[in-house]
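Q: quick one, fold the following:
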Amino acid sequence: MGMFSESVDVVCTPAGQPLNLQWAGRHYTVCAEPVRWYERRQWWAEERRAPLGSGPGLVDHEIWRVQVQADPRSTGPRDAGEPLTLDLSRHTGSGRWRLLRIHDALRPQTA
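A: The predicted structure follows:
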């Protein structure tokens, strides 16, 4: 599993759920139901001050785990490959998205 932080462009449904994204010059479509959760962040180590009334997004990160399939029009039909599982974070204040993790694909075990 790779872990890093890189900006991605995400298009969401009206309910705020990721629908498709653009990353590294390629377009991807969400191909399974995304899962959302929140993780605590060490805001006191990252922020100098906590402005009054800035609770949402200050203490927790909104994380989405999405499974995406590359759009063959942006990669070519042979490059579409297996779906990728990604963890994305949405910044509450700005609405910007970051790619946090790329999970290794599960490979069938041979005996």
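Q: from here on, just use CA atoms for contacts and neighbour counts.
A: Will do.
Q: ok, the most centrally placed residue in the chain - contacts?
A: The centroid of the chain falls nearest to Leu88 when counting by C-alpha atoms, centre = their mean (1.8 Å). Going by C-alpha atoms under 8 Å, 6 or more residues apart in numbering, Leu88 touches 63-66, 97-101.
Q: give me the subset of those lying in strands.
A: Among those, DSSP state E puts 63-66, 97-101 in strands.
Q: one more, please, to line up against the first structure:
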Amino acid sequence: MLDVVAPAGEPLFFTWRGRSYRVYSVLSRWCESGGWWQRASTENSPENSTTSESGINDGARTSWRVEAAPEGALAVYDLERDESSGLWRITHHG
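A: Model prediction:
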């Protein structure tokens, strides 16, 4: 499980695999849409009415490439936030 502390939207700390990591620097940030045009007809039905703050659920995700470490050597992690659900995940580390 990944738990991210991001009070202003940008990650400051995260806990992953039982260890707490401090974010020392954000190397880059990017957004990806989720191909809303492929799902538009099925998502317009009442049972699929989940939306983001903008009112549109396009499956958008925002990612941050950060340098972080629990203690010791820094490593690079890609943290991704699903804009609709607000859930975070690590998509790359190393």
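Q: tm score of chain vs chain?
A: The TM-score (TM-score structural alignment, normalised by the length of the second structure) is 0.71; 85 aligned residues with a C-alpha RMSD of 2.7 Å.
Q: ok, back up a step: if you rank the contacts of Leu88 of the first structure by neighbours, which is first?
A: In terms of neighbour count, Val66 stands highest of the contacts of Leu88 of the first structure at 24 neighbours, by other C-alpha atoms under 10 Å.
Q: now do it against Leu52 of the first structure, distance only.
A: 33 Å (C-alpha to C-alpha, to the nearest Å).
Q: please apply the same query to Leu99 of the first structure.
A: Taking C-alpha to C-alpha, one finds Leu99 of the first structure at 29 Å from Leu52 of the first structure.
Q: setting aside sequence neighbours, what's the nearest residue to Val76 of the second structure?
A: Counting by C-alpha to C-alpha, 6 or more residues apart in numbering, Glu67 is the residue found nearest to Val76 of the second structure once chain neighbours are left out, at 4.7 Å.
Q: coming back round to it: want to throw the ones in strands among the contacts of Leu88 of the first structure into a markdown table with distance to Tyr38 of the first structure?
A: Putting these into a markdown table (distance: C-alpha to C-alpha, whole Å) gives the following:
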| residue | distance to Tyr38 of the first structure |
| --- | --- |
| Ile63 | 6 |
| Trp64 | 9 |
| Arg65 | 11 |
| Val66 | 14 |
| Trp97 | 14 |
| Arg98 | 14 |
| Leu99 | 15 |
| Leu100 | 13 |
| Arg101 | 15 |
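Q: count the residues that sit near Ser7 of the first structure.
A: Neighbour number of Ser7 of the first structure under other C-alpha under 10 Å is 15.
Q: my bad, should have said Arg17 of the second structure
A: So Arg17 of the second structure, with other C-alpha under 10 Å, has 8 neighbours.
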